[in-house]
Structure formats: structure tokens, C-alpha cells
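Participant: Turn this into a structure:
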Amino acid sequence: MEKTDQAEFYRRAEEFVNRLMEEAPVVATELGDHRFDDRLADRSKAALERQHREIKGWLEEFEGFNAEEFEPDARIDHRLMVGVARSILRGFEKLRPHLRNPGMYSEECLAGVFLLLIREFAPLEERLRSVLGRLRAAPEVLAQGKENIAPGEVPPVWCEVALESAEQGLGLFTQLIPALTQQVPDQKLQAELNEASRVATEALRDYIAFLKERVAPQTRGDFAVGEELFEELLREDHLLDYTAEELLQTGWRLFEETEAEMEELAQKIDP
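Facilitator: This is a model prediction of the structure:
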């Protein structure tokens, strides 16, 4: 039975967004929601299976609302909620980054800590206490990556990018955090941060070795998703009506127009 209660839709949409933030705490931090700043995402197989089931349930529920009866703004919000749910479900069932993108795990750890350090939304000591929670969670996230990644499905370039990012990110744990801990007077917190940083560093180095020794030699995946799925992404995620061919032709047209304008400007500057 279709539902037409706009207030009920908004109540459920708010619950949905809150659930997304809880499941993706680093995304929450990035969006300015600091309720989960001391956590990282759980990407264990059990958690991924649960999240997959939940997102199918959310999509079914949102598609069960007849938004034709809603006010114009609410119809837009309804379309967005359906689109978000479909996008997440597509990730689980078609794109599968949890199996194919090793950078998903290392970036969760590195970005999760970096965002807390770079954004001065709270006193440093408060942010460092959240950093401590994420440092302690990092080894488990990286272990989940080693368990989940299917080397033969990983595109080689994704492995290369993940390796480069992880190797450069080591300095975050080995240099930046120890330097910042000296700025807080709480010696107990200093000691806990230094120890958690040491353990996280070891885990990240182990993950780097895993990528080099176990993943890189077996990478056979392709990052190209194919025309059909690409057009689905354009239509559903980006709300664009272009076909892949139309988008390509539009890109070339804009490139050629820009090149011509630059040449014209160059002639005016230096005839």
C-alpha cells in the first residue's frame, strides 16, 4: 500500500540520514556531524551483510511513498532519498568497492584522523581524544580490508593509488600526531596517543606489505564500469539525461571551444 504522509516521510528520512552517519562516521565528520568522531566504519563481513540488508529495506520503504501528493520541495527530497539509497545499494551489488578498492580501508583510517586535525571545530585536546578512538580502531579496519579484498578483482591503478596514499599517509601517524600531542598538558592522553599511533603505524605498514605482496601481483580488475552502468550512474547519481556518447561529445566540444578561446586570447596578448 502506497504511503502519502509527507510528515511521516520526513521523519523516516531523518532516521535514514542519522543511520547513514552512524554507519559512516568519517563521512559524518566531513559533513560537520561530530557525534561519531571517535569511530571508524565497521567493514567486517557481518557488518557489510547487515548494511546491505538494511539499505534494501530503506529503498523499499522510500519507494513505497507516493510523492505525487507531496509539496514540490518534499518531492525533490523524496527523489534524493531514493537516489541515495539506490546509489548505496548499487555500491553493494554492482560496484563493490569493499572487494575491489583497497584504498577504501586505508583512506578510512587516514582521512578519519586527518579531518579531526585539520578542522578547528573544537579545542585541540577534545579533537585528539576523538583521534585516539580512531587510531585504536584503525588496526581492525585494516584487518577487515585484508579479509575482504579480492586481489583478482582489483584494478591495477587502484592498487597503485592505494599504495601511494598509504605510504605517504604514514607520516600522519609517525610525525604529525606525536608533534601535536606535545601541545596538550594531559600526559596520560599524550601517552595513550603515542601508543595508539605506534600500533596504527604498524598496522598500516602491514597493510602496505599486504598490498605489495598479495594484491599487486594478482590485480586483474578493470575500473571501467561499461556503458550501461555508466549511464545508470549519470542518470541516478548525477541526475543527468546524457548518454555516454552525448557526454563524450559534449566534453570534446567544450574542450575545442576552450582551446580556440585560449588561442584567440594568446593572439591578443602576443600577436
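
Participant: okay, CA-based contacts and neighbour counts for the rest of this
Facilitator: OK.

Participant: So which residues of the stretch 1-150 of the chain form helices?
Facilitator: 6-23, 25-30, 45-63, 72-90, 97-100, 103-118, 124-148 (DSSP state H, counting those that start in this stretch).

Participant: Next: the stretch 151-271 of the chain.
Facilitator: Assigned helices in the stretch 151-271 of the chain, in chain order: 156-171, 177-181, 187-210, 227-236, 244-269 (criterion: DSSP H, counting those that start in this stretch).

Participant: what would the ones you listed look like in TSV with distance to Gln51 and mean neighbour count?
Facilitator: Putting the helices of the stretch 151-271 of the chain into TSV (distance: least, C-alpha to C-alpha, whole Å; neighbours: other C-alpha atoms under 10 Å) gives the following:
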stretch	distance to Gln51	mean neighbour count
helix 156-171	24	17
helix 177-181	32	17
helix 187-210	24	18
helix 227-236	20	15
helix 244-269	31	12
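
Participant: Ok, which of the helices of the stretch 1-150 of the chain comes nearest Gln183?
Facilitator: Closest to Gln183 of the helices of the stretch 1-150 of the chain is helix 124-148 (C-alpha to C-alpha; 8.3 Å).

Participant: now the other sequence, so there's something to compare against:
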Amino acid sequence: MTTSTYDQLQQLAQDFWTWRAANQPISSDDIPRIERPDDWVPDWSREAIARRRSELSEFAARHEAINAQSWPLSQQVDYRLIGSAIARVHWELNVTRGQERNPGFYVDQTLGLLFLSLLKPSPFTDGRSQAIVRYLQSFPATVANAKENLAGKAIRPFALAALEKLVAVKSRLTKVGTALGPFLSGVNSKEFNQSFTDAINALESFHDWLNGELDGMTEETAVGREAYIYFLKHVALM
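Facilitator: Next comes the predicted model:
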């Protein structure tokens, strides 16, 4: 049997958390404030989702290949915690599948992303200002991916909740843009204004699309008993 070392686990952890920072979705549940890579924007295209699933399988295989049974207890705990983190991604990506079932997922990747970018107090440095514009410019692609991924799979109660968050989105975002503009630096005002216009148009389009799809959506929200058992055993470690 090949001997596994704690260094292998540490390398796996480093690789996984670097990957997670680039691939973790924005969430309104606990708003994890993680450092993202430079020039990062959300990407929930079908190609990106398939890539994430493949890379997740590789992390899971690396974790499973490590034999920690003879390690000190504290290191075994670390082994289980990394396993829990990997299982959490499986839960999100392959079990609850918010990117395919929950329209609110994409409200988080757009409005939630903008909200997070505004949480920190001033100053709005050049880099921070440019990131805000970049996030706004990502809205149209995110909404296009949302429509493609949710088609025929979205759940009606989740869609209704998302629609509530998109009520009067044009007037609300217009107020944000008007108030925010004077504080930004290092960005072209025309580009900034256009990014808000395009973001608003994308979200209004998403609102209208969801309304048009409601009648064909399922009401079933539960993922089932076996899925919850998986969560308790592998993610919550109970």
C-alpha cells in the first residue's frame, strides 16, 4: 500500500481552495467574503459547469486516494474537513443544482455580486471601480446562461422568489448608478453608464423570461431523503 503523507493533504487543500475561490458561486446565505482572482467574473456557461464537475471529480479522487488512518488525530480531522469541503461542492453542483433549478441563484450572481462589491467602505480605488464595471458588464452573459441552464428545469416557488427580488429593478439600479458614479475613479463615465444600462436590460429580460416560463415549471422543491442523508454524512460529518 502506498504511504500517504500529510504534505499530500496540505497540497490538496491548497489546490482545492485556490480552485474554490475561482469557482464558488456568490451566495446570499452566509455571504462568504473570499478573495477572488484578479479579473474574476462569474461564469455559469454550460462549458464552465461541465469543467467544474470534471475538476471536482479529480479533487474527490485525490482525497479518496489518501490513507489517513495512521495519522495523528488532529491530522485525521483535517483530512475529514477537506473531504467535507469537497462534498459541499458536490452537494451544490450535483445535488441541489441551484444553477439549473433555482432562478434566485442568478440573482445572486448579478445583484448579489454588485452588493458585495459595495459592502466595503470608501475609498473606491481605480482597481475597485474597474471591478464594479466589470461585474456589471458580466450581467448579460450571466442572464443568457441562466435562461439556457434553467430552461425546463426551474422550480416555480424559487422563480417566484427571484421575481420578487427583481421588482422595479430598473429604478433601483438607476438610483444606485446615479449615487455611485461620483465616487468611482479610473473608469470612463460613458463605459460606466453603459454597463448599468446593459445590466438593467439583462435583469429586466430575465424578469420577463421567468414570468413567461412560470406555467411550465414544477412545484417540487425537495431533493429527497437520500440527498439529505448524504449531506448529513459527508458535508455536516454527522
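
Participant: Any idea what the TM-score is?
Facilitator: Superposed pair, TM-score by TM-score structural alignment, normalised by the length of the second structure: 0.88. Supporting alignment: 234 aligned residues with a C-alpha RMSD of 2.3 Å.

Participant: if we can go back for a sec, closest to Glu22 of the first structure out of the helices of the stretch 151-271 of the first structure?
Facilitator: Using C-alpha to C-alpha, the helices of the stretch 151-271 of the first structure put helix 187-210 closest to Glu22 of the first structure, at 22.4 Å.

Participant: between the closest one and helix 103-118, how big is the angle?
Facilitator: Orientation of helix 187-210 of the first structure against helix 103-118 (axes from the mean of the first three to the mean of the last three C-alpha atoms, to 10 degrees) gives an angle of 150 degrees.

Participant: need the contact list for the residue most central in space within the second structure.
Facilitator: The centroid of the second structure falls nearest to Pro25 when counting by C-alpha atoms, centre = their mean (1.0 Å). Going by C-alpha atoms under 8 Å, 6 or more residues apart in numbering, Pro25 of the second structure touches 42, 109.

Participant: if we can go back for a sec, dump the helices of the stretch 1-150 of the first structure into CSV; add distance to Glu202 of the first structure as well.
Facilitator: Listed next are those as CSV, based on distance: least, C-alpha to C-alpha, whole Å:
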stretch, distance to Glu202 of the first structure
helix 6-23, 26
helix 25-30, 22
helix 45-63, 23
helix 72-90, 32
helix 97-100, 22
helix 103-118, 13
helix 124-148, 8
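
Participant: check contacts around Asp43 of the second structure.
Facilitator: Counted by C-alpha under 8 Å, 6+ apart, Asp43 of the second structure has contacts Thr142.

Participant: Okay, it and Pro157 of the second structure: tell me how far apart.
Facilitator: Distance from Asp43 of the second structure to Pro157 of the second structure, counting by C-alpha to C-alpha, to the nearest Å: 25 Å.

Participant: now swap in Pro25 of the second structure and tell me
Facilitator: Distance of Pro25 of the second structure to Pro157 of the second structure, computed by C-alpha to C-alpha: 21 Å.

Participant: between the helices of the stretch 1-150 of the first structure, which gets nearest to Asp186 of the first structure?
Facilitator: Taking the helices of the stretch 1-150 of the first structure one by one with C-alpha to C-alpha, helix 124-148 is closest: 8.5 Å.

Participant: Could you tell me which residues within that closest one count as buried?
Facilitator: 124-125, 127-146, 148 (16 or more other C-alpha atoms under 10 Å).

Participant: And that helix, what does it pack against?
Facilitator: helix 97-100, helix 103-118, helix 187-210 (3 or more C-alpha pairs under 8 Å, 6 or more residues apart in numbering; DSSP states H and E).

Participant: so how far is it off the chain centroid?
Facilitator: The chain centre lies 15 Å from the centre of helix 124-148 of the first structure; the measure is C-alpha atoms, centre = their mean, to the nearest Å.

Participant: how many degrees apart are that helix and helix 45-63 in direction?
Facilitator: 100 degrees.

Participant: From the rest of the structure, what touches helix 124-148 of the first structure?
Facilitator: So helix 124-148 of the first structure is contacted by 37-45, 98-99, 102, 105-106, 108-109, 112-113, 116-117, 181, 184, 189, 192-193, 196-197, 199-200, 203-204, 207, 210 (C-alpha under 8 Å, 6+ apart).

Participant: And for stretch 110-118 of the second structure?
Facilitator: Taking C-alpha under 8 Å, 6+ apart as the rule, stretch 110-118 of the second structure contacts 26-28, 128, 132, 135-136, 138-139, 142.

Participant: follow-up on the earlier one: output the helices of the stretch 151-271 of the first structure as a markdown table; include the columns distance to Ala67 of the first structure.
Facilitator: Putting the helices of the stretch 151-271 of the first structure into a markdown table (distance: least, C-alpha to C-alpha, whole Å) gives the following:
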| stretch | distance to Ala67 of the first structure |
| --- | --- |
| helix 156-171 | 40 |
| helix 177-181 | 49 |
| helix 187-210 | 47 |
| helix 227-236 | 17 |
| helix 244-269 | 29 |
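
Participant: Tell me which of those helices lies nearest to Ala74 of the first structure.
Facilitator: Comparing those by C-alpha to C-alpha, helix 227-236 comes nearest, at 18.0 Å.
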